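Participant: with the sequence up front, the predicted model follows.
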Amino acid sequence: MDASVWARHVNPRSGWSRVSILPAFTAAVWSRTWIGWWSLAPIAAVLIWTWLNPRLFPPPTSTDNWMSKGVLGEQIWLSHDSEPTLAHHRPVVRSLTVIGAVAAILLLVGLALSNLPLTVAGLAIAMLSKLWLLDRMVWVYQDAGDESPLPISEGSRRMASEHSNRPTMR
């Protein structure tokens, strides 16, 4: 995503509505048991929503909320995960990523086999690991702080300093 898309994705409405994507995708794929090949329509709709979502909402009026901070932390992490100031996050981020990947495999196997318990377990674990990872990204954002040596994008730094009343955590 480019800087303008990231700025829009920081809107908490974008972040919270993206939480619906994995359950919606699961329901769309599961619908093949009821509507056969017509399930490609809801699957396509979810894929379009996945692409459209971070572009749909305007930049937020405030980033002083959990979801916006998580998205800003994600942006910082994706471009600066090897920074020494963020090193203490690496083991947790890696663990949550592995848990999420294993859960996604369980989910996909459950969907392929039309196994409801496996599908629901995979979905639940994947969602929990994603939300926990997002919470960790809030921590990454807070650790980066306004005086961070990390070269955070100018748009993210501006939004953080203009709209957040949080103290810098160092």
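Facilitator: Now that the structure is in, tell me what you want to look at.

Participant: for the rest of this, base every contact and every neighbour count on C-alpha atoms.
Facilitator: OK.

Participant: what packs against the lengthiest helix in the chain?
Facilitator: Longest helix of the chain, by residue count under DSSP state H: helix 116-144. Here helix 116-144 touches helix 21-30, helix 66-80, helix 90-113, going by 3 or more C-alpha pairs under 8 Å, 6 or more residues apart in numbering; DSSP states H and E.

Participant: list of residues touching the shortest one?
Facilitator: If you take C-alpha atoms under 8 Å, 6 or more residues apart in numbering as the criterion, helix 21-30 is touched by 39-40, 42-43, 46, 49-50, 111, 114, 123, 127.

Participant: comparison target, given below:
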Amino acid sequence: MLWLVVNPFIFRPIDRPAHWIEKGVLGERLWLGRNEAAAVYKWSLRVLLLLGLVGLAGMIAGMVTLNLWLAIGGALVVMVAQIVRLRRFADIYNLYISNL
């Protein structure tokens, strides 16, 4: 919760994205706004969300059962799925910009 409060003061607003992660943030905004460019990636983003939820379940199960490898494996799946989702959001942004 503290990070959500402090984050806007640490990082400046993005005017012209230079890196794929900045484009990913703006692409996520397009996705949330139901932009037409985002519809192309609808299926893959849902699969990645499902994969992340499976990883989250594995991570929680690993923590509850004190299984270190299951917890680490689940966390790894969550992180990889989220990074790939962010990359898809960057693709949405690039597609949107190319259609302007």
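Facilitator: Perfect, thanks for sending it. These figures come from a predicted structure and were not determined experimentally.

Participant: sorry, back to before: out of the contacts of helix 21-30 of the first structure, which are buried?
Facilitator: 39, 42-43, 46, 49-50, 111, 123, 127 (16 or more other C-alpha atoms under 10 Å).

Participant: ok, which pair from the residues you listed is furthest apart?
Facilitator: Comparing every pair within those by C-alpha to C-alpha identifies Ser39 and Met127 as the most remote, at 22.6 Å.

Participant: among the helices and strands packed on helix 116-144 of the first structure, which comes closest to Arg157 of the first structure?
Facilitator: Of those, nearest to Arg157 of the first structure by C-alpha to C-alpha is helix 66-80, at 9.0 Å.

Participant: picking up where we left off before, which one of the contacts of helix 21-30 of the first structure sits closest to Val102 of the first structure?
Facilitator: The closest of those, once distances to Val102 of the first structure are taken by C-alpha to C-alpha, is Leu123, at 10.6 Å.

Participant: ok, and the closest non-adjacent residue to the alignment partner in the second structure of that closest one?
Facilitator: In the second structure, Leu123 of the first structure lines up with Ala75, judged by TM-score structural alignment. Computed as C-alpha to C-alpha, 6 or more residues apart in numbering, the closest residue to Ala75 of the second structure that is not its neighbour in sequence is Met59, at 5.6 Å.

Participant: and that neighbour, what's its match in the first structure?
Facilitator: By TM-score structural alignment, Met59 of the second structure lines up with Leu107.

Participant: re earlier: tell me which of the helices and strands packed on helix 116-144 of the first structure lies nearest to His9 of the first structure.
Facilitator: Short answer: helix 66-80, nearest of these by C-alpha to C-alpha, at 7.3 Å.

Participant: so what touches that closest one?
Facilitator: 6, 9-12, 15-16, 63, 134-142, 144, 150, 152, 156.
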